[in-house]
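1. The following block contains a protein sequence and its predicted model.
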Amino acid sequence: MSAVSTLTRFYADDFVTIQYDEAHQCIVTSRHGYPSDEKIKLSLNKSLELLKLKKSRKIISDMRGIKGTWTGSNAWIAQHWMPQAIEAGLRYVAYIYPPDVFSQFALQDLIKKNDHYTLQIFKSLEEAEAWMNEVA
């Protein structure tokens, strides 16, 4: 039986909403709109804050609302953010696949740069939550 999500908002702006899901013990981020390097870095640094605060090992990254590419930020993510997130305890990331073709390309590029944590791609939040329950 799947646990019912109990989300507590940690941070929100015009680009990202970051919440903590007590039931699944994971961070849930939802991005929407067009990304900029500044927005990407701010959203990931806020996620890192929550990761440390909750000592979480899991993030669900809902990319369904994002439009456009962020490939210019991927090197920073891979070289700077990922190692810090791993040091903070991150082990599992579930990406919910974006419908925007440019965002799909950026996500695929980021995935190629990952050698730090286990990841899966899903089409829905429910699928991502189910996987998070499996990886405990």
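-> All right, it came through fine.
2. switch to C-alpha atoms for all contacts and neighbour counts from now on
-> Will do.
3. Now do the same for the residue nearest the centre of the chain: helix, strand or coil?
-> Geometric centre of the chain, nearest residue: residue 61, 2.9 Å, by C-alpha atoms, centre = their mean. Classification of residue 61 using DSSP: H, G, I helix; E, B strand; the rest coil returns strand.
4. Isn't it up against residue 107?
-> No. Applying C-alpha atoms under 8 Å as the test, residue 61 and residue 107 come out as separate, 10.9 Å apart.
5. ok, and here's another one to check against it:
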Amino acid sequence: MIVVDLIRNASGELYGKISYEPQKNYLLMKWMGPCSEEEVKTASMRMYEWQKREGSKKNCKFHVHDTKELEGAWAGLVDWITNYFFPLNFEHGLRYNISIISPDMFSKFSSVELKKRSNNKVTTILCETISQAESWISKNYDV
């Protein structure tokens, strides 16, 4: 796993870590603690910058969002993600968004809502663990 970016809030606290897994060819965002909608957008756009710069060259089709340590709802961002973020990334090769769901009820609800609104460009898959996500990627790598 290669660390690509560390994202900190205005107070300097780490709330996002982006890594690339070259063996399975996916980008991982590990979300930590609470973050505002603007912070989620900022971190997400850093993923997009990587996808545009590196992901398209590597034929990276998978983004994994580990939300196990994310606190709070981000359901207000579902429209932004499906109508703005996913189409941007789709243009650079993204086809699947895999969410490792949080035990936090509000965050979990947000992941479920995102899956419901998945469009025909980027499909959202829900998993319980990273190993489950990696297994899904391995089975679907050539799709």
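-> Received, thanks. The structure presented is a predicted model; accordingly, all values stated were derived computationally and were not measured.
6. what's the TM-score here?
-> Here the superposed chains carry a TM-score of 0.89, computed using TM-score structural alignment, normalised by the length of structure 1; 130 aligned residues with a C-alpha RMSD of 1.2 Å.
7. thinking again about what came up before, quick one: what's aligned to the residue nearest to the centre of structure 1 in structure 2?
-> Aligned by TM-score structural alignment, residue 61 of structure 1 pairs with residue 65 of structure 2.
8. pretty sure that match contacts residue 32?
-> No. Using C-alpha under 8 Å, residue 65 of structure 2 is not in contact with residue 32, being 10.9 Å away.
9. all helices of structure 2, in order?
-> Secondary structure of structure 2, counting by DSSP state H: helices at 37-50, 56-58, 78-80, 86-90, 105-116, 130-140.
10. The first one vs structure 1, mean deviation?
-> Spelled out, that is helix 37-50 of structure 2. Here the mean offset of helix 37-50 of structure 2 against structure 1 after fitting is 0.9 Å, by mean C-alpha distance after the TM-score superposition for structure 1.
11. Buried residues, that helix. List them.
-> For helix 37-50 of structure 2, the neighbour count (16 or more other C-alpha atoms under 10 Å) marks 39, 40, 41, 42, 43, 44, 46, 47, 48, 50 as buried.
12. Ok, the last one next?
-> Buried residues in helix 130-140 of structure 2, counted by 16+ other C-alpha under 10 Å: 130, 133, 134, 137.
13. do the same with the second one
-> Of the residues in helix 56-58 of structure 2, residue 56 count as buried by neighbour count, 16+ other C-alpha under 10 Å.
14. can you pull the contacts of the residue lying closest to residue 77 of structure 2 once chain neighbours are set aside?
-> Excluding the flanking residues, the one nearest residue 77 of structure 2 by C-alpha to C-alpha, 6 or more residues apart in numbering is residue 37, at 6.9 Å. Counting by C-alpha atoms under 8 Å, 6 or more residues apart in numbering, residue 37 of structure 2 makes contact with 74, 76, 77.
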